[in-house]
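[1] give me coordinates for this.
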Amino acid sequence: MSRPTTGNFTKTPGWLDWYGAPTPPRFKVPPGSVDAHCHVFGPGWKFPYAPERKYTPCDATKEQLFKLRDRLGFERNVIVQATCHGADNSALVDALKTSGGKARGVATVKRAVTDQQLQELHDAGVRGVRFNFVKRLVDFTPKDELMEIASRIAPLGWHVVIYFEAEDLPELWDFFTSLPATVVVDHMGRPNVSKPVDGPEFDLFLKFMRENENVWSKVSCPERLSLTGPRALDGERDAYRDVVPFARKVVETFPDRVLWGTDWPHPNLKDHMPDDGLLVDFIPHIAPTSELQKKLLVDNPTRLYWPELAPGAASAGA
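    Next up, the predicted model:
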């Protein structure tokens, strides 16, 4: 079914729409699990898409996101500001405020943002800002502006989410390691999974995490990285198997600094739209023990986004 874009917007030609009836996952996520990377788009009639956007999606509303959360068995969401909304965080804030405390957010802000606006975002549930270095998605923002923003959000206890591609890590290394906050990398820095998991490119990413204990990683979006694709063999739900060694390496090496998310509604995919139930069934392949699964899905995102709910929070504040 083709999904609409409202508000006199026209979807980017060839846009793949998300579908609303994913297969029920076989893997049951542990109680308290968090989908730590997802988005809301519009609806365009209420929250217009940014004039400077590089794509126009179909609408994907908060109600549809929360329905998916419940269907997959998650308890909470972390909603990341979508580039199609630019630095207008209105749709994100609206979703956070109506989530009943079950959502936190990662915003996009510009240098002109005021301290009062930052505090209002914090009160709504924002806990981080996103810096996007993928050139096909956003225009370049000067690093001095990003560093100024990072310094201003540090007193709020926010973190910085960085989105880049593996080949650009050497150029960005010095900037990333100078950020005065916890740093969360989207999708393992988008490794080229046709290269060896023990090769120099991915080893550089592991070194980046190993040498910088403030760096976390999302082990999400196998559908963006895979060359083998979503097919399953012998009836097993083992899609995106070529991404497994990379994600599992990160989970097992840095079990206390990893997050996972659906990336719903999966913007800018070109060849297929993933089944979110199948993505959930990817989790036990990369986090094979119940201990690793709980850290990935419950303990780590709770500690980062809901520290007041983390074990020991009450005693630590006493």
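
[2] contacts, neighbours, all on C-alpha from now
    Fine.

[3] where exactly do the helices run in the stretch 201-318 of the chain?
    Counting by DSSP state H, counting those that start in this stretch, the stretch 201-318 of the chain has helices at residues 222-225, 244-253, 276-280, 283-286, 290-294, 300-305, 313-317.

[4] wait, which of those is closest to residue 261?
    In terms of Cα to Cα, the element of these nearest to residue 261 is helix 276-280, at 8.9 Å.

[5] starting at the chain centroid, how far to the closest one?
    With Cα atoms, centre = their mean, to the nearest Å as the basis, helix 276-280 stands 15 Å off its chain's centre.

[6] so residue 192: helix, strand or coil?
    Put simply, residue 192 is coil when judged by DSSP: H, G, I helix; E, B strand; the rest coil.

[7] contact partners for it?
    Neighbouring residues of residue 192 by Cα atoms under 8 Å, 6 or more residues apart in numbering: 166, 225.

[8] list the contacts of stretch 122-136.
    Stretch 122-136 is contacted by residues 54, 80-81, 93, 96-97, 103-109, 138, 140, 146, 153, 156-165, 305 when judged by Cα under 8 Å, 6+ apart.

[9] that stretch: end-to-end distance?
    With Cα to Cα, to the nearest Å as the measure, stretch 122-136 spans 29 Å from end to end.

[10] would you point out which residue is most central in the protein?
    Closest to where the C-alpha atoms of the chain average out (Cα atoms, centre = their mean) is residue 37, at 3.0 Å.

[11] list the contacts of it.
    For residue 37, the contact set (Cα under 8 Å, 6+ apart) comprises 77, 78, 79, 80, 220, 260, 261, 262, 263, 264.

[12] could I get those residues in TSV, plus columns for neighbour count and distance to residue 281?
    Converted to TSV, those look like this (neighbours: other Cα atoms under 10 Å; distance: Cα to Cα, whole Å):
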residue	neighbour count	distance to residue 281
77	27	18
78	23	20
79	28	21
80	24	22
220	25	12
260	26	12
261	24	12
262	24	11
263	20	15
264	21	15
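
[13] just those residues: which are in strands?
    77, 78, 79, 80 (DSSP state E).

[14] just the closest of the residues you listed to residue 187, please.
    residue 80 (13.1 Å).

[15] wait, isn't the closest one in contact with residue 107?
    Yes: judged on Cα atoms under 8 Å, residue 80 makes contact with residue 107 at a distance of 6.4 Å.

[16] to check against the first, give me the structure of this:
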Amino acid sequence: MSASDPGPDHAGWDTHVHVFDAAAPVRPGHYRPAHHPLADAERAAAAAGCTRLVLVQPSVYGSDNGVMLQALEASAGRHRGVAVVDPAVDDATLDRLHAAGVRGIRFNLVSPAGHAGDPGPALAALAPRLRARGWHVQWYAPAERLPDLLRWQAGSGLVFVLDHLAGLHAGLAADDPAWSAAEALAAGGAWIKLSGWYRLRAAPPYDALRPAIRRAAALFGERTLWGSDWPHTAFAPGSAPDPSLLLSPLRTALGDDALDAVRRRHPRPLYLDEPSPP
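    As a prediction, this is how the structure comes out:
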């Protein structure tokens, strides 16, 4: 094992990054990304102390996972991925994705280029094949949709991962029903990504999110993850936040020891081991 690869026990993980090829076709009605290849993602992650990445399929590419798949195959097993797939996807495609490092699929209920309508039927159609491969389901959903996720989690027998603090934004009341749904999701085995601060009605240095971060970390325990959301598509080129600014809310809310566990120890069961069903 080389010094540049400290291994799964000690490597820092950034569990939410995207890669883009400016030449790849995109779905209409959203943004057109700049060129952000894997090498740039790895450099950004290294600046935040991370050597392993989870590449998340961007909504602008729909179910064409080609850009992400190419990056994963080039990484020779170092990184993991979360794909977007059509319910009619064939097993050979799923197997290739798995061999490259994909360990889950994503439903995006926020983006205008994401999943329109009710994703329940698609989830039900895919669930048996996801379970057979030990894959999880990642959700980018607003807080008001958490009760729906709770119902789908109970019916699917799959591990759920909630993007961007599960949408539990800075303006959400402490007694909002979304918090009860989040607690029930956590009790059912769901994971949460402490990420996307600028998507949660908070301004730098994101102090307004500290109570929500502490509460979510207490609910989800060792099923908490950190992700940078690089390359920060919500920002104009050249104006993306510094990695230290994105880590600061976690450090101040949870402390250095907890932050270290979130980035180094917690990701392993989800991305390297075979996760247990909820």
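
[17] quick one: TM-score?
    Laid over one another, the chains give 0.87 as their TM-score (TM-score structural alignment, normalised by the length of structure 2), with 264 aligned residues with a Cα RMSD of 2.2 Å.

[18] where does the residue nearest to the centre of structure 1 land in three-state SS?
    When classified by three-state DSSP, residue 37 of structure 1 comes out as strand.

[19] residue range in structure 1 corresponding to the longest helix along structure 2, please.
    Counting residues, the longest helix found in structure 2 (DSSP state H) is helix 120-133. The alignment of helix 120-133 of structure 2 onto structure 1 (TM-score structural alignment) spans residues 143-156.

[20] same check on stretch 157-171 of structure 2?
    Mapped onto structure 1 using TM-score structural alignment, stretch 157-171 of structure 2 spans residues 180-194.

[21] list the buried residues for the matching stretch?
    The neighbour-count check on stretch 180-194 of structure 1 (16 or more other Cα atoms under 10 Å) flags 180-193 as buried.

[22] do the same with stretch 10-21 of structure 2
    For stretch 10-21 of structure 2, burial by neighbour count (16+ other Cα under 10 Å) applies to 11, 12, 13, 14, 15, 16, 17, 18, 19, 20, 21.

[23] how many residues are close by residue 115 of structure 1?
    11 (other Cα atoms under 10 Å).

[24] you'd agree residue 80 of structure 2 is up against residue 73?
    No: look at residue 80 of structure 2 against residue 73 with Cα under 8 Å: they stay out of range, at 10.0 Å.

[25] compare neighbour counts for the two and give me the winner.
    Comparing residue 80 of structure 2 with residue 73 by neighbour count (other Cα under 10 Å), the higher total belongs to residue 80, at 26 against 17.

[26] got the contact list for the counterpart of the more buried one in structure 1?
    When structure 1 is aligned by TM-score structural alignment, residue 80 of structure 2 is paired with residue 104. Residue 104 of structure 1 makes contact with 77, 78, 79, 96, 125, 126, 127, 305, according to Cα under 8 Å, 6+ apart.

[27] do you know how far the equivalent of the second one over in structure 2 is from residue 116 of structure 2?
    Looking back up the chat, that one is residue 78 of structure 1. Matched to structure 2 by TM-score structural alignment, residue 78 of structure 1 sits across from residue 54. For residue 54 of structure 2, the distance to residue 116 of structure 2 equals 25 Å [Cα to Cα].

[28] and what of residue 273 of structure 2?
    Per Cα to Cα, residue 273 of structure 2 is found 32 Å from residue 116 of structure 2.

[29] same question for residue 19 of structure 2.
    Going from residue 19 of structure 2 to residue 116 of structure 2 by Cα to Cα gives 23 Å.

[30] one more: residue 77 of structure 2?
    In this view, residue 77 of structure 2 and residue 116 of structure 2 are 33 Å apart by Cα to Cα.

[31] next one: residue 12 of structure 2
    The gap separating residue 12 of structure 2 from residue 116 of structure 2 is 35 Å, by Cα to Cα.

[32] got it, and residue 23 of structure 2?
    26 Å.

[33] higher neighbour count, those two?
    A direct count of neighbours by other Cα under 10 Å for residue 23 of structure 2 and residue 116 places residue 116 higher, at 12 against 9.

[34] longest strand anywhere in structure 1?
    Longest strand in structure 1, counting by DSSP E: strand 126-132.

[35] where in structure 2 does that strand align, residue-wise?
    Strand 126-132 of structure 1 corresponds to residues 102-108 in structure 2, going by TM-score structural alignment.

[36] that stretch against structure 1, how far on average?
    Overlaying structure 1 shows stretch 102-108 of structure 2 at a mean distance of 0.7 Å from the equivalent residues (mean Cα distance after the TM-score superposition for structure 1).

[37] wait, the match of residue 78 of structure 1 sits on residue 79?
    Yes: between residue 54 of structure 2 and residue 79 there is a contact under Cα under 8 Å: 5.9 Å.

[38] sec struct for residue 76 of structure 2, please.
    What three-state DSSP gives for residue 76 of structure 2 is coil.

[39] please report how far the closest residue to it other than its chain neighbours lies from residue 77 of structure 2.
    In this structure, residue 76 of structure 2 finds its nearest non-sequential neighbour in residue 100, 7.8 Å apart by Cα to Cα, 6 or more residues apart in numbering. Look at residue 100 of structure 2 and residue 77 of structure 2: by Cα to Cα, they are 7 Å apart.

[40] and if you look at residue 108 of structure 2?
    Distance, residue 108 of structure 2 to residue 77 of structure 2, by Cα to Cα: 26 Å.

[41] quick one, which of those two is more surrounded?
    Taking other Cα under 10 Å, residue 108 of structure 2 and residue 77 do not tie; residue 108 has more neighbours (21 against 12).

[42] show me where structure 1 has strands.
    Ranges of strands within structure 1 are 34-38, 76-80, 103-107, 126-132, 159-163, 183-185, 215-218, 258-259, based on DSSP E.

[43] what angle do the longest one and helix 143-153 make?
    Using axes from the mean of the first three to the mean of the last three Cα atoms, to 10 degrees, the direction of strand 126-132 of structure 1 lies 170 degrees away from that of helix 143-153.

[44] what do you get for the second one?
    Angle between the axes of strand 76-80 of structure 1 and helix 143-153 is 150 degrees (criterion: the same axes, to 10 degrees).

[45] how far does the match of stretch 157-171 of structure 2 sit from its chain's centre?
    Distance, centroid of stretch 180-194 of structure 1 to centroid of chain: 10 Å (Cα atoms, centre = their mean).

[46] and the counterpart of residue 251 of structure 1 in structure 2, how many residues sit next to it?
    For residue 251 of structure 1, the aligned position in structure 2 is residue 217, judged by TM-score structural alignment. Residue 217 of structure 2 has 24 neighbours, counted by other Cα under 10 Å.

[47] how far away is residue 217 of structure 2 from residue 233 of structure 2?
    Here the distance between residue 217 of structure 2 and residue 233 of structure 2 works out to 26 Å (Cα to Cα).
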